[in-house]
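*Asks:* here are the coordinates; sequence isn't available:
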């Protein structure tokens, strides 16, 4: 506890999913919001690879970026939001948005990566419907 603030309680109470992975990509922390978003309980997620929630067709690209980030200690997604497909425990597709933060050892080496995740599946679906409607109206007026 730092300055009276309980960080474990804080992260557990967030509405956004918080997932921490070690340098190899194994999940070492999974909060309650991550369970709500992805359907996997903490006991199911801890120790598992991120392949748990990364769709098969995205895995090669995901791991290439992950390993590059771990090797260089740099990512552009600390400030920029990354929007990608993901998987729910039941197999349904999700649209998620997230930012990441790098954690370092005292020697300055990257030890873990934190992802703060939001489920945007509903919003993404609404945007697709609006774009389709705009296209339809533009076609009718042409």
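*Replies:* Right, received. Where do you want to start? Keep in mind that this is a model prediction, so the values were computed, not measured. Residues are numbered from 1 along each chain as shown.
*Asks:* Please make it C-alpha for all contacts and neighbour counts, starting now.
*Replies:* Noted.
*Asks:* what packs against the longest helix along the chain?
*Replies:* Assignment by DSSP state H gives helix 121-141 as the longest helix of the chain. Counting by 3 or more C-alpha pairs under 8 Å, 6 or more residues apart in numbering; DSSP states H and E, the packing neighbours recorded for helix 121-141 are strand 93-104.
*Asks:* in the strand it packs on, what counts as buried?
*Replies:* Neighbour-count burial for strand 93-104, counted by 16 or more other C-alpha atoms under 10 Å, picks out 93, 94, 95, 96, 97, 98, 99, 100, 101, 102, 103.
*Asks:* how about stretch 17-29: buried residues?
*Replies:* Residues of stretch 17-29 classed as buried under the neighbour-count rule (16+ other C-alpha under 10 Å) are 17, 18, 19, 20, 21, 22, 23, 25, 26, 27, 28, 29.
*Asks:* contacting residues around the residue nearest the centre of the chain?
*Replies:* Most central residue of the chain, judged by C-alpha distance to the mean C-alpha position with C-alpha atoms, centre = their mean, is residue 117 at 4.2 Å. Residues touching residue 117, when contacts are defined by C-alpha atoms under 8 Å, 6 or more residues apart in numbering, comprise 16, 17, 18, 19, 34, 96, 97, 98, 99.
*Asks:* take a look at this one as well, against the first:
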């Protein structure tokens, strides 16, 4: 069966956010799931720095790593699921899980990074509450 897939439509309709940023870290693609997860419309996000969704305390470290990846064309996170804090437009903290992929031009120069992102806040909060409860129960048994 030879079926054509409209990849733009697929990415637009995904339940996970797809965010692509250029070599400078400016957002160049933002799907509807990114709007839902982060609260920023596509027009608000496009052209903005990734700092839009990165907590202030983590921006310096993120930007250093991003710059290094762009210069070297490598990332140590290529096949790993990352879980990190993020920010919603309202200022509400989020926990996100995502994978990244480097995008290269014809000369194999890094030109962008694509991330597929899922809101992991509920699972993160449940896990934190369970750990707290376990610690309380262990404290009672001593």
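*Replies:* All right, it came through fine. Keep in mind the model is a prediction, meaning the values are calculated, not measured.
*Asks:* re earlier: kindly calculate the angle that the longest helix of the first structure makes with strand 93-104.
*Replies:* Interaxial angle of helix 121-141 of the first structure relative to strand 93-104 (axes from the mean of the first three to the mean of the last three C-alpha atoms, to 10 degrees): 130 degrees.
*Asks:* equivalent range in the second structure for helix 121-141 of the first structure?
*Replies:* When the second structure is aligned by TM-score structural alignment, the counterpart of helix 121-141 of the first structure is residues 121-141.
*Asks:* contacts for the matching stretch?
*Replies:* In this structure, residues lying in contact with stretch 121-141 of the second structure by C-alpha under 8 Å, 6+ apart are 94, 95, 96.
*Asks:* how much space between the second one and residue 66 of the second structure?
*Replies:* Taking C-alpha to C-alpha, to the nearest Å as the measure, residue 95 of the second structure falls 19 Å from residue 66 of the second structure.
*Asks:* Equivalent analysis for the last one, please.
*Replies:* Residue 96 of the second structure sits at a distance of 18 Å from residue 66 of the second structure (criterion: C-alpha to C-alpha).
*Asks:* Show the contacting residues for the residue nearest to residue 14 of the first structure when sequence neighbours are not counted.
*Replies:* Counting by C-alpha to C-alpha, 6 or more residues apart in numbering, the nearest residue to residue 14 of the first structure once its immediate chain neighbours are dropped is residue 33, at 6.9 Å. The neighbourhood of residue 33 of the first structure, defined by C-alpha under 8 Å, 6+ apart, consists of 12, 14, 15, 16, 17, 18.
*Asks:* Just the ones in helices from those, please.
*Replies:* residue 12.
*Asks:* Could you dump the contacts of residue 33 of the first structure into CSV with distance to residue 79 of the first structure added?
*Replies:* Putting those into CSV (distance: C-alpha to C-alpha, whole Å) gives the following:
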residue, distance to residue 79 of the first structure
12, 22
14, 19
15, 19
16, 16
17, 17
18, 16
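*Asks:* Which of the contacts of residue 33 of the first structure sits closest to residue 77 of the first structure?
*Replies:* Each of the contacts of residue 33 of the first structure was checked against residue 77 of the first structure using C-alpha to C-alpha; the closest is residue 18, at 14.7 Å.
*Asks:* for that closest one, what are its contacts?
*Replies:* Residues counted as contacts of residue 18 of the first structure (C-alpha under 8 Å, 6+ apart) are 11, 29, 30, 31, 33, 34, 114, 115, 116, 117.
*Asks:* Pull up the gap between the first one and residue 130 of the first structure, please.
*Replies:* Right, the one you point to is residue 11 of the first structure. 34 Å.
*Asks:* More neighbours: which of these two?
*Replies:* Neighbours around residue 11 of the first structure and residue 130, counted as other C-alpha atoms under 10 Å, are more numerous at residue 11. The numbers are 17 against 12.
*Asks:* Hmm, that one is touching residue 31, no?
*Replies:* Yes: in this structure, residue 11 of the first structure sits in contact with residue 31. The criterion is C-alpha atoms under 8 Å, and the distance is 7.0 Å.
*Asks:* so residue 99 of the second structure touches residue 76, yeah?
*Replies:* No: with contact defined as C-alpha under 8 Å, residue 99 of the second structure does not reach residue 76; the gap is 11.1 Å.
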